[in-house]
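In: here is a sequence together with a model predicted from it:
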Amino acid sequence: MSNIKKMETTVGRHRRVIMFPLPYQGHVNPMFQLANLLYSKGFSITIFHTNFNKPKTSNYPHFTFRFILDNDPHDERYANLPLQGMGAFSRIFLFNKCGADQLRHQLELELSAKDEPPVSCLITDASWHFTQSVADSLNLPRLVLRTSSLFCFLIYASIPLLDDLGYFNLSDNTATPLLDGLGYNNVPDDERLEEQVAEFPVLKVKDVIKIGFKKDNDGMGDIISNMVKQTKASSGVIWNSFKELEQLQLETIRRDIPAPCFLIPFAKHFTTASSSLLDQDRSFFPWLDQQPRNSVVYISFGSVAQVEEKHFMEMVHGLVDSKQSFLWVVRPGFVSGSTWLEPVPDGFPGERGRIVKWAPQQEVLGHEAIGAFWTHSGWNSTVESVCEGVPMICSPFWGDQPLDARYVSDAWKVGVYLENGWKREEITNAIRRVMADEEMRERSRALKQKLDASMIEGGSSYESVESLVDYISSF
């Protein structure tokens, strides 16, 4: 926040940016990091948001908030929608289908406001694909924030091709759903699943299956295809990444998307502490401070995923058998059928570990005691781990996560992919390997050094920020 206060005294706020994040932790975090970055560069910020997963506005007195779409208490469309798990994404389907008129009305009010700076552009999450037509109707430039990797976007853009080749049909017959459609895991032993995907050789067939796409998957296919289409139609795309991490993908993206692309690793600019939708526990830091360097495994599987109790217990036993110290984020509701830690056996975690409901992840990953990150391989978590040079143990659930995990393990070689589900022996072996593999740790450090170099004047990330500021200022 000190950067914000410093810039506030030196830069006038003559232009305004309206920003509209998807109301989920993994999407809110990078949007608010971007908002803080643009504010530090002199822009006034207005945030559009749903009341669902409402942010803590008191943490952002320098922003203006407008709550839209589900702010009518008499609108029955939103009354009975799920609040937890993948069912909560039904809100996204409904907002994309029914939100255009309300968004247009609110934008018209903002554009005509006499006491506010003029609006330069609208920046929305890529999954708010309906916003492109609304912005076009108002002649308002719309930029897209894409919260997953460039590689993931290329895969999503290729779903029609992969579908035609029959990859997604295979999942109907041979894969076991991992809880409420969260993806696929524990697939039967089938040689086809271990084959490389000819069109994307870094992937295995089972990685494509785990994306979880189906033609009739409650509209998810429409969300993905429309996201790709309207991202290509946007005035620009902002990625939470950096050039040296995805050089080849960037070259392909630039051929496929006519609008400019800006790669900015947000975690190097601002933390996500203030944008957390969950209260963060800091009580473990005195314990963490006492642990030797690179001796602790940090474990977090994000804000949405759930596991069955039997799988949770495999994790517990795998951790115990590894004999490694650990800090484990177990979100309430993470274990299906449990409020929080009911399945945990007596005596666990003991002196070797700590369990918390939520943690300031970037601060934890930057702590010298952390030696490995066991993660669901969400893109934000992956980038944060790269930022701190921490090797990873990957247990992806669905969507972009299997793609990220494969890149971490097979392309960058800075982690281990637990490909066969939750098996205590494999968990133990993966933890021991990552904690002891000095070559992997050195590759993680080298990747961090590339990122750090990109941030200094003349570096790719530094230039992306400057180019984005100039581009928005040109509207």
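Out: That came through fine.
In: for the rest of this, base every contact and every neighbour count on C-alpha atoms.
Out: Noted.
In: quick one, longest helix in this protein?
Out: Longest helix of the chain, by residue count under DSSP state H: helix 438-455.
In: give the buried residues for that one.
Out: By neighbour count on 16 or more other CA atoms under 10 Å, the buried set for helix 438-455 is 440-441, 443-445, 447-448, 450-451, 453-455.
In: determine the set of other helices and strands touching it.
Out: If contacts are counted by 3 or more CA pairs under 8 Å, 6 or more residues apart in numbering; DSSP states H and E, helix 438-455 sits against helix 379-388, helix 460-473.
In: now tabulate these in a markdown table and tack on mean neighbour count.
Out: What follows is these, written out as a markdown table (neighbours: other CA atoms under 10 Å):
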| stretch | mean neighbour count |
| --- | --- |
| helix 379-388 | 24 |
| helix 460-473 | 18 |
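In: just to revisit the earlier point, tabulate the buried residues of helix 438-455 in CSV, adding columns for distance to R331.
Out: Output for those, formatted as CSV (distance: CA to CA, whole Å):
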residue, distance to R331
M440, 29
R441, 28
R443, 31
S444, 27
R445, 29
L447, 30
K448, 28
K450, 33
L451, 30
A453, 35
S454, 34
M455, 33
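In: which one of the helices and strands packed on helix 438-455 lies closest to F93?
Out: Closest of these to F93 is helix 379-388, at 22.0 Å (criterion: CA to CA).
In: adding another structure so you can compare the two:
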Amino acid sequence: MENHTVVPRHRRIILFPLPYQGHVNPMLQLANLLYSKGFSITILHTNFNKPKTSNYPHFTFKFILDNDPHDERYSKLPLQGMGSFARVLLFNECGADELRHQLELELSEKDVSCLVTDAYWYFTQSVADSLSLPRLVLRTTSLFCFPVFGSISLFHDLGYFNLSDNANMEEQVVKFPVLKVKDIIKTGFKLQTNSILSNMVKHSEASSGIIWNSFKELEEPGLETILRDIPVPSFLIPFPKHFTSASSSLLEQDRTFFPWLDKQAPNSVVYVSFGSVSQVDERQFLEIVHGLVNSEQTFLWVIRPGFVEGSTWLESFPDGFPGERGRIVNWAPQQEVLAHEAIGAFWTHGGWNSTFESVCEGVAMICSPFYGDQPLNARYMSDVWKMGVYLENGWERGEIANAIRKVMVNEDGKEIKERARNLKQKLNVSLMEGGYSYESLESLIAYINSF
């Protein structure tokens, strides 16, 4: 094992990720980045969805909040799907005392520079304030989503979530004309969700600064809004260009398909993955299957256990599928797949990590969003950045096949892919010395050192 003690360490930073794959990945990428800049790193984490600590021997890990196996408040909560998000609500309600105790121990033993938490751990702001400890926030969605999330109560007042007339679904959203009303409805944000979102926004604005997994050239209008409306510094850092997220995967990764992928022609394979939480029913699953078959394109499809409701894995496949043109895996090192020259398109649920990783690798997208920020990302991907196709009408095999062929083989696909490559090139320039992304990282390090 490499001896990390020979490297002189600056002060310690404590990081506290939300225990979901899409939140753990960027937080541990940020931790690696800060470590590379000379800081010592402590990761606070729950037993629920705990990270693989053995992959990070250079970090100190501390259990917090649900480390008592007899605490029925946690043991009775769902472990799978969005129902497990109830755990976050409970942590926010009852975690302050335990976090304060843990931070007091850290502060008494070490020279701690600051606390970095996921924005959804909004209860941590009052704890940090009580200890005079600067708290930085990591936002794991895009910049343009932030003001949308802060406007959910407005959308409720406008009646968006109670519409029964399909004719209104295509209308532009008040304050956000890029979006359609149906995009807002598809987020699934109910009134009870609004308290989580409003607290997240309020306590992010009360923090010492916000770190975003993005870059200026992708989200310039969103950045202008953030800089105008939020009183704390913002730092835009494209984590996938600094560190892979492979080591932070909560699921075991299959690498056995790479020899097959290596044999495929450049830009000939559709990579299909719908994230770590989303689910479809058997009818939707079969529409996906037939859409892939009818597209006549080669594909690599990630189907994690539990993706099909009521199914452990592959019982629903028709005979002969996937055949010679397809490969099925449980989970894959996504950044490595997207960077592979054989990949021609990414069919995704549109979570921000997946969307942004695709942008970073210059891969065109097909989006089938489920909820949350995903329909907003899909709208920007298709209508603003114009680097993919948004499947807006759910799961229908004909539309699926047409979308795949549009990106992979039709004339439109050449322009879509060219725009995707151009965004990647803009990011590469931004990362060079003097570029916005380069300077943003340098500013973040100097800012932390000023505490």
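Out: Nice, I can see it. These numbers were taken from a predicted model, which means no experiment stands behind them.
In: re the thing from before, mind checking which of the helices and strands packed on helix 438-455 of the first structure is nearest S133 of the first structure?
Out: Nearest to S133 of the first structure among these is helix 460-473 (19.5 Å), distances taken as CA to CA.
In: that closest one vs the second structure, average offset?
Out: Superposed on the second structure, helix 460-473 of the first structure shows a mean distance to its aligned partners of 0.5 Å (mean CA distance after the TM-score superposition for the first structure).
In: the corresponding residue of the second structure for L103 of the first structure: how many residues sit nearby?
Out: Taking TM-score structural alignment, the alignment pairs L103 of the first structure with L99 from the second structure. Residues contacting L99 of the second structure under the criterion other CA atoms under 10 Å number 18.
In: is it true that L99 of the second structure touches I64?
Out: Yes - in terms of CA atoms under 8 Å, L99 of the second structure counts as a neighbour of I64; the distance is 7.3 Å.
In: can you pull the contacts of the equivalent of D279 of the first structure over in the second structure?
Out: With TM-score structural alignment as the criterion, D279 of the first structure lines up with E252 in the second structure. When contacts are counted by CA atoms under 8 Å, 6 or more residues apart in numbering, E252 of the second structure touches W331.
In: check which helix or strand covers the match of L103 of the first structure.
Out: Assigned by DSSP states H and E, L99 of the second structure falls within helix 96-109.
In: measure F123 of the second structure to V201 of the second structure for me?
Out: 12 Å (CA to CA, to the nearest Å).
In: I400 of the second structure maps to what in the first structure?
Out: For I400 of the second structure, the aligned residue in the first structure is I427 (criterion: TM-score structural alignment).
In: please name the residues that touch its match.
Out: Contacts for I427 of the first structure (CA under 8 Å, 6+ apart) come out as 315, 318-319, 418.
In: give me that answer again for 7 Å
Out: By CA atoms under 7 Å, 6 or more residues apart in numbering, the residues touching I427 of the first structure are G318.
In: still on that earlier bit, now the helices and strands packed on helix 438-455 of the first structure as JSON lines including distance to S336 of the first structure?
Out: Output for these, formatted as JSON lines (distance: least, CA to CA, whole Å):
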{"stretch": "helix 379-388", "distance to S336 of the first structure": "23"}
{"stretch": "helix 460-473", "distance to S336 of the first structure": "41"}
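In: tell me which of these lies nearest to A372 of the first structure.
Out: Using CA to CA, these put helix 379-388 closest to A372 of the first structure, at 9.0 Å.
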